[in-house]
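Participant: A structural model of the following input is requested.
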Amino acid sequence: MNLRPHRREPADINLTPLLDVVFLLLIFFMVSTTFKDEARLRVQLPEAQGESIPAQAPEMIRIVIDRAGRFYVNDQALVDEKPLTLTRALTGALGERRQMVPGDAQPPPVLIQADASTPHQAVITAMDAASQAGLNRIAFAATLPASAEAGQPDGAAP
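Facilitator: Next up is the predicted model:
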């Protein structure tokens, strides 16, 4: 009769198969994942100490956004603030310009003039609508600081 306590050998857990499965899953997800390529707009950001717009500036499509987030395309108010309405207005303005300047292959630049208190969403909506209308050259209007306005005749920078 054996009265000694029976000691069990410690269980060996082999982690090699688990690591193999984890690495195979990692490789699978790395190979099969596609990264979303976000739509990018080429934006020319103005500097606060910029230069004035030259007298013979290229013909632009102007989007004005007031404090409440209402849109105006070439000084014409839109009926609502929906992105689809803005896209249609920009497409219409682009069509009018193409009729005035036939053979112009490059779309005109878009100038966004937003009030300082305009909600950020309204500016993003304007940029998105311009992109959907095929207008990818965007500029923002800014005013010069009060100290710099003394030297400039019109006080606006592109």
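
Participant: every contact and neighbour count from this point should use C-alpha atoms.
Facilitator: Will do.

Participant: spatially nearest residue to residue 84, not counting backbone neighbours?
Facilitator: Nearest residue to residue 84, sequence neighbours excluded (CA to CA, 6 or more residues apart in numbering): residue 129, at 7.4 Å.

Participant: distance of that neighbour from residue 21?
Facilitator: 47 Å (CA to CA, to the nearest Å).

Participant: between the two, which is the more surrounded one?
Facilitator: residue 129 (22 against 11; other CA atoms under 10 Å).

Participant: this one as well, want them side by side:
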Amino acid sequence: MKFQRKRREKVDITLISMIDVLFVLLLFFMVSTTFNRHTEVKIKLPEANGKEADNHPKSVNVTIDEKGVYFLMSGNEGQSRRLPDQKRETLMRELVRLSQEEKELPFIISADAKTPHQSVMTVLDVAGQVGFDHITFATQESEGSEETDK
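Facilitator: I've put the predicted structure just below:
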């Protein structure tokens, strides 16, 4: 008796459908991810009316929370960091280190609406002593106010 072997078919794995699925997943994650410039420091900015300032990719940001705690972020860093202590000398040392790179960078003070006035004045004074010229304050637009151009 003569047994014949069945011919084996060549098995192919098509990768095109797997690649399609991966691209769809990549697209989904890219769309659903939020890229937020603000960090975990939660502050409520004071309200003001005025035109929006120019957005610079590089700047020095000092964020002050409602308790007067300083957080510092330069244009190179992606995340703000809390200063080790809240002393004036520590703030000055960190700003001097940042100002060695460029003193022409915009200096933005983002203070909570309930921040003690002394904390804001300390940052303003130290920034001026270090040599920053372009100092601005971050605010949010007042709700219920409408601009009228006539």
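
Participant: what do we get in structure 2 for the residue nearest to residue 84 of structure 1?
Facilitator: In structure 2, the residue paired with residue 129 of structure 1 is residue 126, using TM-score structural alignment.

Participant: show me what contacts that match?
Facilitator: Residue 126 of structure 2 sits next to 88, 91, 92 when contact means CA atoms under 8 Å, 6 or more residues apart in numbering.

Participant: and if we set it to 10 Å?
Facilitator: 88, 89, 91, 92, 93, 95, 96, 132 (CA atoms under 10 Å, 6 or more residues apart in numbering).

Participant: can I get these in CSV with distance to residue 111 of structure 2 and neighbour count?
Facilitator: Below are the contacts of residue 126 of structure 2 laid out as CSV (distance: CA to CA, whole Å; neighbours: other CA atoms under 10 Å):
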residue, distance to residue 111 of structure 2, neighbour count
88, 16, 13
89, 20, 11
91, 15, 22
92, 18, 18
93, 20, 13
95, 17, 23
96, 21, 18
132, 18, 20
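
Participant: for these, which ones persist in structure 1?
Facilitator: Retained in structure 1 by both residues aligned by TM-score structural alignment, their matches' CA atoms under 10 Å are the following of the contacts of residue 126 of structure 2: 88, 89, 91, 92, 93, 95, 96, 132.

Participant: quick one: which of the residues you listed is nearest residue 73 of structure 2?
Facilitator: Taking CA to CA as the measure, residue 73 of structure 2 lies nearest residue 95 of these, at 10.2 Å.

Participant: confirm for me that that closest one is in contact with residue 124.
Facilitator: No - Residue 95 of structure 2 is not in contact with residue 124 according to CA atoms under 10 Å; the separation is 11.5 Å.

Participant: now list whatever residues contact both of these two.
Facilitator: 62, 132.

Participant: which parts of stretch 92-107 of structure 2 are buried?
Facilitator: 92, 95, 96, 98, 99, 103, 105, 106, 107 (16 or more other CA atoms under 10 Å).

Participant: now do stretch 70-85 of structure 1
Facilitator: Those would be 70, 71, 72, 73, 81, 83, for stretch 70-85 of structure 1 by 16+ other CA under 10 Å.

Participant: now, which of those residues lie within helices?
Facilitator: Within the buried residues of stretch 70-85 of structure 1, residues falling in helices by DSSP state H are residue 83.

Participant: list just the nearest of the buried residues of stretch 70-85 of structure 1 to residue 100 of structure 1.
Facilitator: For these, the nearest to residue 100 of structure 1 is residue 73 (17.1 Å; CA to CA).

Participant: what do we get in structure 1 for residue 135 of structure 2?
Facilitator: Checking TM-score structural alignment: residue 135 of structure 2 goes with residue 138.

Participant: does its match sit in a helix, a strand or a coil?
Facilitator: Under DSSP: H, G, I helix; E, B strand; the rest coil, residue 138 of structure 1 falls in the strand class.

Participant: that one and residue 123 of structure 1, how far apart?
Facilitator: 11 Å.
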